[in-house]
Every structure is written in C-alpha cells, then in structure tokens.
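Participant: pasting a predicted model and its sequence here:
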Amino acid sequence: MAHGGNPVFNGKNFRGATQAPPAPQAYGQNSYGQPQYGQAQYGQAQTGWNPAQQGMTQNQLQDMYNRPAAGPADTGRMTFDDVIMKTAACLVAVVAGAAVTLVVAEGLAYMLMIVGALGGFVLALVNTFKKQPSPALILAYAALEGLFLGGLTRILDAIYPGVGLQAVIGTLSVFAVTLVLFKSGKVRATPKAMRFFMIAMIGYAVFALINMVMMWTGAVDSPFGLRTSVEIFGIPLGVFIGLLAIGLAAFSLIMDFTSIEAGVRAGAPQRFSWTAAFGLTVTLVWLYVEIIRLLAILRGSD
C-alpha cells in the first residue's frame, strides 16, 4: 500500500482488513464451498440430507443454492461505492461550512474562519492518529474546514472578483484529470516517484514554515510573504512554489487512490471507507488552498 502522500493512511494499512466477516455459505456447505453430503462428525450418527429433518422444503433448499455469492457489501467489506458516498458526505459538510462564512456578517465570517482553521487542524490530527475512524469527528473536521475555506474565499474574492469560482473549477479539474490518469494506469505511485515526492514535500514544508515565521515577525510585509516579495525573472516566487504545491497535491491524490484500491482488494472492513473519505477530503482542501492562493498571486501581479 502506498504511503507518504497523505499521512491519514500512514501506519494504518487499513488495520483489521483480515477481520471482515467471511462470506455466508449455504446450509450444508463446508469452508471450501463443497456439500457435506451428510458427513457425520466423530462420534455422531449420520443424518443425511433429509429436508424434512432440517425444517426446509426441497424448493427452499434449491433456492438457497441458486442464490448468487455474497459480494463485498454483503460481507461488511469496504467498496468503492462506500468511499464515494462517504466522500460526498464530507464534501457536503465542507460546502455547508463554507456557505455559513459566505452569508454571515463580515466580522463574524473572519472569526469563524479562524475557528475553522484552528479546529480543523486539531481534528485533522485527531482523525489522522485515531486507529478506528469516527464518522462524527470526520464530518466535524469537514465542516470546520468549510468555515476556513469560506472565509478565505470571501477575503480573496473581495480583492480579486471571481477567484473563488476559478479555484473551485481548478480543483475539480485537477481531481478529474488525476483520477482519469490513475484509472488509465499512466500515473502510479512508484517507489521512485514516492522518494521524489517526500523530498519535495520536506522542502515545501520548510519553505512554508520559514515564510510563516517571517510574516508573523514582520520581516516581510507582503500579503503572501516571500511568495510575492521575491521575484525570479520578474515572476513572483509564489508562482513557482504554487505550481510545485499543486503538483504535490495531485500526486497525493494518486497515492490516496492507490491506498483506497489496495484497501478494497484486501477486503478492509467497511468502516475504513470513512478513513478513505477523510484522506481524500484532506487532500482536496489542500489542493483548493494552493490553487486559490496561486490565482490570487497571478491576479495581483497583473
């Protein structure tokens, strides 16, 4: 299973995948699906296949044999449909949270944005290190992130009209293209790509930390810190950093898809579809933030 891109999946490996209940078997079949033909256990008399003694008619017995084999959903295992439905629920929570900060008074919206940023960060850590997924905590995380994204969008959209809609379209486009490339097999989370990803992620994290400290201490007074105060050939540094970050987020989606596919194939318990949905939500939130920030930097340099 791929690791590294989204820490949500790291260390979990969908624990409990082997704990999913076995597929139900028709009466009178052993663990290999072969009829027992009235075989008696040691010290017991053979009873044979007498439908009357088993309390079943011949038609009922035949109907049981004719039923299709139990699928993953019937045996409590994770399926792609489960992941899709739970991811959709998380995204609805994100949209609902964003709608709140978009319609309330401006001062309250900013306060809710801060609450969403801090609360979302805390719940992200809780859900990441929690061994068993909690649907309530995951949905709460999504709603808090919605508050943060709604407030951020409101601020930037007031300065650069239309940037919010452009960021939504950009996020959906990157997600769709990444999914198509993954399904086609053209892009995979190979060990070599993973190593490059980890190196790039560490570099990006160091830059983000330095930039944040310099903004807090007043070392730079640019709205985006070093991203806009430093230029390379007349192009803001934030453009290059933003493109790198979007590429990293897109590859993180590839690793999310890989982890989900591995979980389904391993027969992971159905509850881990919430873990998969949470992982995708984390990555999509990150992707949206990077896209709207890049768009704002590009619009500000016009």
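Facilitator: Perfect, I can see it now. Numbers count the residues shown, from 1 in each chain.
Participant: only C-alpha atoms from now on, for both contacts and neighbour counts.
Facilitator: Will do.
Participant: please name the nearest non-neighbouring residue to Phe9.
Facilitator: His3 (6.5 Å; CA to CA, 6 or more residues apart in numbering).
Participant: which stretch of helix or strand covers that neighbour?
Facilitator: Following DSSP states H and E, there is no helix or strand that holds His3.
Participant: any idea how far Lys12 is from it?
Facilitator: His3 sits 10 Å away from Lys12, going by CA to CA, to the nearest Å.
Participant: more neighbours: which of the two?
Facilitator: Neighbour totals were compared for His3 and Lys12, and His3 leads with 20 against 17 (other CA atoms under 10 Å).
Participant: my guess is the more buried one contacts Ala189. True?
Facilitator: No - judged on CA atoms under 8 Å, His3 makes no contact with Ala189 at a distance of 9.0 Å.
Participant: so what's in contact with these two at the same time?
Facilitator: Among the neighbours of His3, those also in contact with Ala189 (CA atoms under 8 Å, 6 or more residues apart in numbering) are Met255.
Participant: contacts only, for the residue lying closest to Pro236 once chain neighbours are set aside.
Facilitator: Excluding its sequence neighbours, the residue lying closest to Pro236 (CA to CA, 6+ apart) is Thr228, at 5.1 Å. Taking CA under 8 Å, 6+ apart, we find Thr228 in contact with 222, 236-238, 297.
Participant: try it again at 10 Å.
Facilitator: 220-222, 235-239, 297-298, 300-301 (CA atoms under 10 Å, 6 or more residues apart in numbering).
Participant: same thing with Asp256?
Facilitator: 1-9, 189, 250, 262, 276-277, 279-280, 283.
Participant: from those residues, list the buried ones, please.
Facilitator: 2-9, 189, 250, 262, 276-277, 279-280, 283 (16 or more other CA atoms under 10 Å).
Participant: quick one: the strands in this structure?
Facilitator: With DSSP state E as the definition, the chain shows strands at residue ranges 231-232, 235-236.
Participant: now, of those, which is deepest in the fold?
Facilitator: strand 235-236 (a mean of 16; mean count of other CA atoms under 10 Å).
Participant: got another one to weigh against that:
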Amino acid sequence: MGVFGLQTSNPAFNSYFWKKSRNYTKDKMSINGIILKSFAMLTLVTITATYTWQLFFSGVSIKWYTAIGMFVAIFCSLFISFKHDSSKYLLPIYALAKGFFLGGISAYAHKHFPYLPFQAIAVTILTFFVMFILYRFKIIKVTREFRAIIITAITTIFMLYFIGWILRFLEIDVSFLWGTSWIAIGFNTLTAIVASFSLLLDFYYIDRQLGRYSKEREWLATWGLLITLVWLYVEVLRLMKKLAIRF
C-alpha cells in the first residue's frame, strides 16, 4: 500500500522507474556497481562543497553559489524523475550542484558553531551503517505496513516544508519548522528519524532489483541513495544547530 500511488519514500525506487527497460543488456545491476558510483558521486559533492567552503572563509559571498546549486539540483532531480534514463548524464551535475548547496549551508553553520558540520557528517555516516546493519540482519523488517507508515510520514513532512517555504516568502513565520523551540526541536528530531528509516526502504528496493535490471539502472539507484543521504545530513545539521542554540 502506498501514498499517492508511490511504493517507496524515494522517487528513484518507485515501480514506475523500475519498469522493464527496452534496452536489454546482459550486464545486470550489482551492489559493487552501486557502491562505486555512490563513492564517485559523493566525491563530486565533496569537491564542490570544499570549494564553496574555501570561498566563504576567504571572504567571498557564496549566496548565489548556494542558491543556484540548490535550484540546479532540484531541476536535475525533476528531470531524472520524468526521464530516468537521463540519470547517467545528469547525476554528476546533480552531485556537483548539491555540493555547492551543502558547502554553503555547512560553511555558515561552521562559522557560528565550529566543527558542527563535521559532527553532522559523522552522525550521518554512522546512521547509514547502523541502518544497513539493521536491514542486513533483519533486525527491522521492511514490511508493507512499515513502508506505508514511512511513506506517509515522508509525504506529510515534505508537504509541511513546501507550505512552510511558501508562507516564509509571504513573511509568515512557521515556528515549529524554522524556530528553535522545543516543539521545533521535536519536529526536527522526528524528521531526522524518518530520513534514517527511509534508508531502509532504499536498501529494500535496491535489494529487490539486483541482478534483474540492466547495469544502467545503477545510476538511478545511486541517485536515490544520494537523495536520502543528503536529506539525512541536512536534517541532522539543522537539529544539531537548534540544540547548540538552546544549550
């Protein structure tokens, strides 16, 4: 059972994107291929993030780097969503653009709270491996009910964020989204937990497709994992900033 016809929290792992390809190849998806592509894309993210970071601390304004990076990443994701065969070509652009965005928000956070981004990265990496172990040893089973709950939670969260961004442009403050109250911290904690559980759904859908679809689909799988990891890092960073302000 899904929400709005979706079968997973991540559009990259929706059944629409995994329908049988017309281009048949003997080479099939493999976990090694996904791992290699993930490391390559994360390297691209790191390159542009480091560059933006250095610009910021050398006194250069990075406002446009961060904003343009965010919008380019959104455009690439939307295009891949409707034209999934383009993931092979657009994913590197997405990774580079996302690096500008992440480098920008991380530099701002580091300026006010030294080393906070590095702590957020460590928490994100640790969470990834914890979720993988929980999935690998079936400590948490990804059942239909579990998927339905996580999908519903993610859909609700993103709808709230979307409404919150619109209201923010209208100069209407939604304190539980952007504030530092205990309610805001509670909401941010919930979103970070949901982002963590989203990794389990990603593992589940990748696991189901290994050896069944063409090797080209490894790009789509990598895109899906990257989306979740970036979301998790952003939520963890926001939560840690709010806690740092409170304490």
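Facilitator: Cool, the structure landed. Treat the numbers as computed from the prediction; the structure is a model and nothing was measured.
Participant: TM-score of the superposed pair?
Facilitator: Here the TM-score for the pair of chains, by TM-score structural alignment, normalised by the length of the second structure, is 0.89; 240 aligned residues with a CA RMSD of 2.1 Å.
Participant: Leu156 of the first structure: which of the strands of the first structure is closest?
Facilitator: strand 235-236 (17.7 Å; CA to CA).
Participant: ok, back up a step: residues in contact with the residue nearest to Phe9 of the first structure?
Facilitator: Residues in contact with His3 of the first structure, defined by CA under 10 Å, 6+ apart, are 9-13, 189, 191, 194, 252, 255-256, 258-259.
Participant: distance of the equivalent of it over in the second structure from Trp18 of the second structure?
Facilitator: Aligned by TM-score structural alignment, His3 of the first structure pairs with Gln7 of the second structure. Gln7 of the second structure is 11 Å from Trp18 of the second structure, where distance means CA to CA.
Participant: overlap in contacts of these two?
Facilitator: Counting by CA under 10 Å, 6+ apart, the contacts common to Gln7 of the second structure and Trp18 are Tyr205.
Participant: wait, doesn't Lys241 of the second structure sit right on Tyr115?
Facilitator: No - counting by CA atoms under 10 Å, Lys241 of the second structure does not reach Tyr115; the two are 11.0 Å apart.
Participant: quick one, which of these two is more surrounded?
Facilitator: Lys241 (21 against 13).
Participant: between the strands of the first structure, which one is closest to Leu149 of the first structure.
Facilitator: So among those, strand 235-236 is nearest, using CA to CA, at 23.6 Å.
Participant: show me what the closest one is packed up against.
Facilitator: Under the contact definition 3 or more CA pairs under 10 Å, 6 or more residues apart in numbering; DSSP states H and E, strand 235-236 of the first structure sits against helix 226-229, helix 272-300.
Participant: output the ones you listed as TSV; include the columns distance to Gln166 of the first structure.
Facilitator: Listed next are those as TSV, based on distance: least, CA to CA, whole Å:
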stretch	distance to Gln166 of the first structure
helix 226-229	20
helix 272-300	8
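Participant: ok, which of those comes nearest Gly97 of the first structure?
Facilitator: Going by CA to CA, the one of these nearest Gly97 of the first structure is helix 272-300, 12.7 Å.
Participant: average offset between that closest one and the second structure?
Facilitator: The superposed helix 272-300 of the first structure is, by mean CA distance after the TM-score superposition for the first structure, a mean 0.5 Å from where its aligned residues fall in the second structure.
Participant: show me what contacts the aligned partner of Gly185 of the first structure in the second structure?
Facilitator: Under the alignment (TM-score structural alignment), Gly185 of the first structure maps onto Lys138 of the second structure. Lys138 of the second structure is in contact with Phe132, counting by CA under 10 Å, 6+ apart.
Participant: picking that back up, can you tell me which of the contacts of Thr228 of the first structure is nearest Leu91 of the first structure?
Facilitator: Using CA to CA, the contacts of Thr228 of the first structure come closest to Leu91 of the first structure at Ile297, 26.1 Å.
Participant: enumerate every residue touching that closest one.
Facilitator: 160, 223-224, 227-228, 235-239, 242, 291.
Participant: is it true that Phe203 of the second structure touches Lys141?
Facilitator: No - with contact defined as CA under 10 Å, Phe203 of the second structure does not count as touching Lys141 (11.4 Å).
Participant: more neighbours: these two, which one.
Facilitator: Phe203 (18 against 14).
Participant: that one pairs with which position in the first structure?
Facilitator: Using TM-score structural alignment, Phe203 of the second structure lines up with Phe257 in the first structure.
Participant: do Ala153 of the second structure as well
Facilitator: That one, Ala153 of the second structure, aligns with Ala200 by TM-score structural alignment.
Participant: residues near the residue lying closest to that match once chain neighbours are set aside, how many?
Facilitator: Spatial nearest neighbour of Ala200 of the first structure, excluding adjacent residues (CA to CA, 6+ apart): Leu248 at 7.8 Å. Leu248 of the first structure: 22 surrounding residues under other CA under 10 Å.
Participant: find residues that contact each of Phe203 and Lys141 of the second structure.
Facilitator: Joint contacts of Phe203 of the second structure and Lys141 (CA under 10 Å, 6+ apart) are Tyr135.
Participant: can you show me the helices along the second structure?
Facilitator: 31-57, 63-82, 87-112, 116-136, 144-169, 175-178, 182-209, 217-246 (DSSP state H).
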